[in-house]
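*Asks:* just coords:
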């Protein structure tokens, strides 16, 4: 039987996502009630700019006093979609203290302070759900946290930022330069006026921290994630990738070490073979490839951003949290029992694609090969072209520790016959 007293929701933020959450909760109220087992209603919406026009949002629900809203004793669930660290962190903590569970889309906060928030939720017997924090509408957090809870995940490899994937896809398919592709992404609304968080990898790094923590049952903070942006990727890099049968993606890579005693988390551009499922992910879509011991290889694909996809993930969490409220229970909390350390980037085993501008004369290749050998890095392939005393040398290595590969590149820079290192890119996904 359905409970007649509605579950009350406080919404923090009413931008693109918050407005869509409000619309769906209003238009699909009967369906949500049937799925939950009780009516659910918005009790208040906290905003910073109350005078802004918000189509379809009841004016009487708007308030600028977010603290008073979450401290109301009748609030069952708080939905936080304001982003940032503060005041989101304080408001979520107050919600727990006042008996409310929380649904959040705040990747930056969860990547930095997830452990403290989980501890507060557990202390006050509340839920903390955050499917919308990673990859928009794609069901990913819950499968990792629940569906694969009995398995051992060894690797998570994915495209988790739609803006950067759109830019790289345009560079690949149209031959556009980085600036031209960024301008198109901005015009279409995929990139913010300040795209730094996306193109420099900060957004993807926060998501990588969350994914690594869930997948490996350990605590991984944003500061633990190695990060490189994709602003230096050029048309020449794509030309080299195509010659290798590859394309270039900005990847979030979370791995368990071969000995199982540590984990790594990193974000950087990488060449991946066209045969890999992630290579075919186009436009602003996201996709995550999960490798588990028993389940094998799984791929999750879909729109990773936008008001409707993100709202879908928020409402999925809302239904789950409300069901828990009615049952007098809570869902899974933080699982960090393995306490595995996060290894530095230097210990990651990977491959390099290195493009060198060198003098076109005898002995240059031998000198370059000697440097690789001196650092214990084996060469897979070499391609050389030359004209009028200038030459381009492209070297692809076998797998080696990133520290050894980095030291090799620094040593190459010091050779008199090397005019410059044109580009360096890792090769992944094989």
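*Replies:* Looks like it came in fine. Treat the numbers as computed from the prediction; the structure is a model and nothing was measured.

*Asks:* CA only for contacts and neighbour counts going forward, please
*Replies:* OK.

*Asks:* which is the next helix or strand following the helix or strand hosting residue 320?
*Replies:* Taking DSSP states H and E as the definition, one finds residue 320 inside helix 307-327. Next in sequence after helix 307-327, counting helices and strands by DSSP H and E, comes strand 349-359.

*Asks:* okay, pairing it with this:
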């Protein structure tokens, strides 16, 4: 969840510089959210539900996280204000008005048919939420860090994404047709004056209380805010990828019943400076950061799988080079497709039927880690490297932290053995 979304770290007590940074990051968030949710205006009802249902898990986590943050804050106006927010989230004593229930009412009022599995939270997002809670409650975490992570992250950053989502949502043809029957109570609270007032009050209290704390408080506030920004970017990126990959016509194209239609472009390229490239792709172009090592970073590039590798300083042959990756060496640049496991197996057999040799035969990579997948490499006749993958759990393409919620997909080892022997 750590990120460097903007300029270098502030001096500890420079609260004015922090607000300049916060405003700049918020403008970036508005741009990111606008690009992310543009497809909502023309999304089919199934895709629309796929996107909207995934936000629901945050509403439960947020209530518990705010309670944990309140418990760590010293007595004062900030603590009382967050307690008021918690009371509001819980419906001010009326369970029917609790915000998770209001969101459930909204989803139900859409009237879009869906299976139970379509409301299950994405594994990668549960991992992000678990990681945020662990960071919030870590022994060394300060109150200022928590306010940046879940105070500003929950009230300020979340509100920006919801406001932009709503802006595109109300233009969707299905929503416009059924607008009168849809329960908008949740949205009236979160994109109107109610939530804006919360955001402004929180900002004022930060100016009063954080600036008067110890010398490291503003720096801790910044770290929490940066971590929150990175987590939100990844959270919505995962949802966007799942919603745009969902294909109601999969069965018509011959996809097996119950098998997700996955065809996600994968590209790995060399860059001169890994962190400079990360800043460009994440900050400027809006990609979400996934797992990383000292020489590579996975990026959620508008739903597609881009990996940037640190290139050696010296030119190597035709500009290709070998990059270390979880105990293997892979040729960079390369491109390919992430497929579902059955299509991946069928492709491996097809390659063998044509008598084409693998550079790296079918095998399992990152076994028992988040992102475990089957892979195979081959070169085209011009020497361009191609890689094809099938993830045990496609939700973990960009996963950074292992979560107990990981769903196992039976048959991964078997399909690799079958593909290798075909």
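*Replies:* Received, thanks. Just so you know, these numbers come straight off a predicted model, no measurement behind them.

*Asks:* now the TM-score, please.
*Replies:* The TM-score (TM-score structural alignment, normalised by the length of structure 2) is 0.24; 175 aligned residues with a CA RMSD of 7.3 Å.

*Asks:* helices or strands up against the helix holding residue 320 of structure 1?
*Replies:* Secondary-structure packing of helix 307-327 of structure 1 (3 or more CA pairs under 8 Å, 6 or more residues apart in numbering; DSSP states H and E): helix 16-27, helix 29-36, strand 77-80, strand 101-104.

*Asks:* what residues sit buried inside it?
*Replies:* For helix 307-327 of structure 1, the neighbour count (16 or more other CA atoms under 10 Å) marks 307-325 as buried.

*Asks:* hang on, the earlier thing: right, so of the helices and strands packed on helix 307-327 of structure 1, which gets closest to residue 181 of structure 1?
*Replies:* In terms of CA to CA, the element of these nearest to residue 181 of structure 1 is helix 16-27, at 24.0 Å.

*Asks:* about what we covered before: mind putting the helices and strands packed on helix 307-327 of structure 1 into TSV with mean neighbour count and distance to residue 386 of structure 1?
*Replies:* As requested, these are exported to TSV (neighbours: other CA atoms under 10 Å; distance: least, CA to CA, whole Å):
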stretch	mean neighbour count	distance to residue 386 of structure 1
helix 16-27	18	53
helix 29-36	16	67
strand 77-80	28	58
strand 101-104	27	56
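
*Asks:* right, and residue 237 of structure 2 touches residue 299 too?
*Replies:* No: the pair residue 237 of structure 2 / residue 299 is not scored as a contact, 10.0 Å apart, by CA atoms under 8 Å.

*Asks:* next structured bit after the helix or strand where residue 201 of structure 2 lies?
*Replies:* Applying DSSP H and E as the criterion places residue 201 of structure 2 in helix 193-209. Once helix 193-209 of structure 2 ends, the next helix or strand along the chain (criterion: DSSP H and E) is helix 217-245.

*Asks:* so which bits of whichever helix or strand comes after that following helix are buried?
*Replies:* Per DSSP H and E, helix 217-245 of structure 2 leads on to strand 263-271 as the next helix or strand towards the C-terminus. Buried residues in strand 263-271 of structure 2, counted by 16+ other CA under 10 Å: 264, 265, 266, 267, 268, 269, 270, 271.

*Asks:* distance check, the spatially closest residue to the second one that is not a sequence neighbour against residue 391 of structure 2.
*Replies:* The spatial neighbour of residue 265 of structure 2 that comes closest, neighbours along the chain excluded (CA to CA, 6 or more residues apart in numbering), is residue 337 at 4.7 Å. Here the criterion is CA to CA, to the nearest Å. By it, residue 337 of structure 2 lies 11 Å from residue 391 of structure 2.

*Asks:* those two - which one has more neighbours?
*Replies:* Neighbour totals were compared for residue 337 of structure 2 and residue 391, and residue 391 leads with 23 against 19 (other CA atoms under 10 Å).

*Asks:* surely that one and residue 342 touch.
*Replies:* No: using CA under 8 Å as the test, residue 391 of structure 2 is too far from residue 342 to be in contact (11.0 Å).

*Asks:* re the thing from before, possible to save the helices and strands packed on helix 307-327 of structure 1 as JSON lines with distance to residue 42 of structure 1?
*Replies:* Formatted as JSON lines, these follow (distance: least, CA to CA, whole Å):
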{"stretch": "helix 16-27", "distance to residue 42 of structure 1": "8"}
{"stretch": "helix 29-36", "distance to residue 42 of structure 1": "10"}
{"stretch": "strand 77-80", "distance to residue 42 of structure 1": "10"}
{"stretch": "strand 101-104", "distance to residue 42 of structure 1": "14"}
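
*Asks:* quick one: closest of those to residue 187 of structure 1.
*Replies:* Nearest of those to residue 187 of structure 1, taken as CA to CA: helix 16-27 at 17.3 Å.

*Asks:* do a quick rundown of the helices in the stretch 1-150 of structure 1.
*Replies:* 16-27, 29-36, 66-70, 88-97, 107-123, 141-142 (DSSP state H, counting those that start in this stretch).

*Asks:* next: the stretch 51-200 of structure 2.
*Replies:* For the stretch 51-200 of structure 2, the helices defined by DSSP H, counting those that start in this stretch occupy 56-72, 77-89, 99-110, 123-137, 143-146, 158-169, 173-177, 185-190, 193-209.

*Asks:* figure out which of the ones you listed is closest to residue 220 of structure 2.
*Replies:* helix 143-146 (4.7 Å).

*Asks:* tell me which strands and helices that closest one is in contact with?
*Replies:* Using 3+ CA pairs under 8 Å, 6+ apart: helix 143-146 of structure 2 touches helix 56-72, helix 217-245.

*Asks:* pick the most buried one from those helices.
*Replies:* Ranked by mean neighbour count, these are led by helix 217-245 with a mean of 23 (mean count of other CA atoms under 10 Å).

*Asks:* ok, back up a step: could the buried residues of strand 263-271 of structure 2 be laid out in CSV, adding distance to residue 279 of structure 2?
*Replies:* Formatted as CSV, these follow (distance: CA to CA, whole Å):
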residue, distance to residue 279 of structure 2
264, 23
265, 22
266, 20
267, 18
268, 17
269, 15
270, 15
271, 12
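
*Asks:* since that was my last question, I'll sign off now.
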